[in-house]
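**Q** Just the structure for this:
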Amino acid sequence: MRHTVSISFALVKLLEAGRIAGTVIAETICTHDDYKAEFEAAKEELRSVLGLPHV
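**A** Next up, the predicted model:
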């Protein structure tokens, strides 16, 4: 039983660390001007390919 608790605790901590790392990475990427321009261009391209109206 003790090993199960330890493994569960470690898994929870690992998941929390991944969530935090993902948040930091996303925030870093989204604040760069190059990313914003490329993201907007990619959105327009995807909408065109899918036949959706441009917003």
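
**Q** going forward, measure contacts and count neighbours with C-alpha atoms only.
**A** OK.

**Q** and after the longest helix seen in the chain, which helix or strand comes next?
**A** The residue-count maximum for a helix in the chain (DSSP state H) belongs to helix 2-30. Next helix or strand after helix 2-30 toward the C-terminus (DSSP states H and E): helix 33-50.

**Q** Roughly how far does residue 15 sit from residue 4?
**A** Note on residue 15: its distance to residue 4, by C-alpha to C-alpha, to the nearest Å, is 16 Å.

**Q** When these two are compared, which one has more neighbours?
**A** The residue with more neighbours, out of residue 15 and residue 4, is residue 15; 12 against 9, by other C-alpha atoms under 10 Å.

**Q** want to put them side by side, so please do this one too:
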Amino acid sequence: MGIIIILICISLLIAVLFLGVFYWNMKNGQYDDTYTPSVRMLFEDKPEGEPKDNH
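**A** Below is the predicted model:
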């Protein structure tokens, strides 16, 4: 029974650690994409019915 409590505590600690790292990355702009929106209009979308190139 004691090992289950230890494992739950360790898993909660790891989850909180990953949540903290994710929050820190969001605050520092890790996931901000500043390049793609500026060049998105330069690339044409292929129509739905057109087959894709298999090069």
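
**Q** TM-score of the superposed pair?
**A** Once superposed, chain against chain, the TM-score is 0.56 (TM-score structural alignment, normalised by the length of the first structure); 44 aligned residues with a C-alpha RMSD of 2.8 Å.

**Q** Can you work out which other helices and strands pack against the longest helix of the first structure?
**A** The helices and strands touching helix 2-30 of the first structure, judged by 3 or more C-alpha pairs under 8 Å, 6 or more residues apart in numbering; DSSP states H and E, number zero.

**Q** quick one: it to helix 33-50, angle?
**A** For helix 2-30 of the first structure against helix 33-50, the angle by axes from the mean of the first three to the mean of the last three C-alpha atoms, to 10 degrees is 90 degrees.

**Q** need the contact list for the counterpart of residue 34 of the second structure in the first structure.
**A** In the first structure, the residue matched to residue 34 of the second structure (TM-score structural alignment) is residue 37. With contacts taken as C-alpha atoms under 8 Å, 6 or more residues apart in numbering, residue 37 of the first structure has no neighbouring residues.

**Q** For residue 4 of the first structure, see how far away residue 37 of the first structure is.
**A** As judged by C-alpha to C-alpha, residue 37 of the first structure and residue 4 of the first structure stand 48 Å apart.

**Q** Same question for residue 23 of the first structure.
**A** Residue 23 of the first structure is 29 Å from residue 4 of the first structure, by C-alpha to C-alpha.

**Q** so how far is residue 43 of the first structure from the match of residue 34 of the second structure?
**A** Residue 37 of the first structure is 10 Å from residue 43 of the first structure, by C-alpha to C-alpha.
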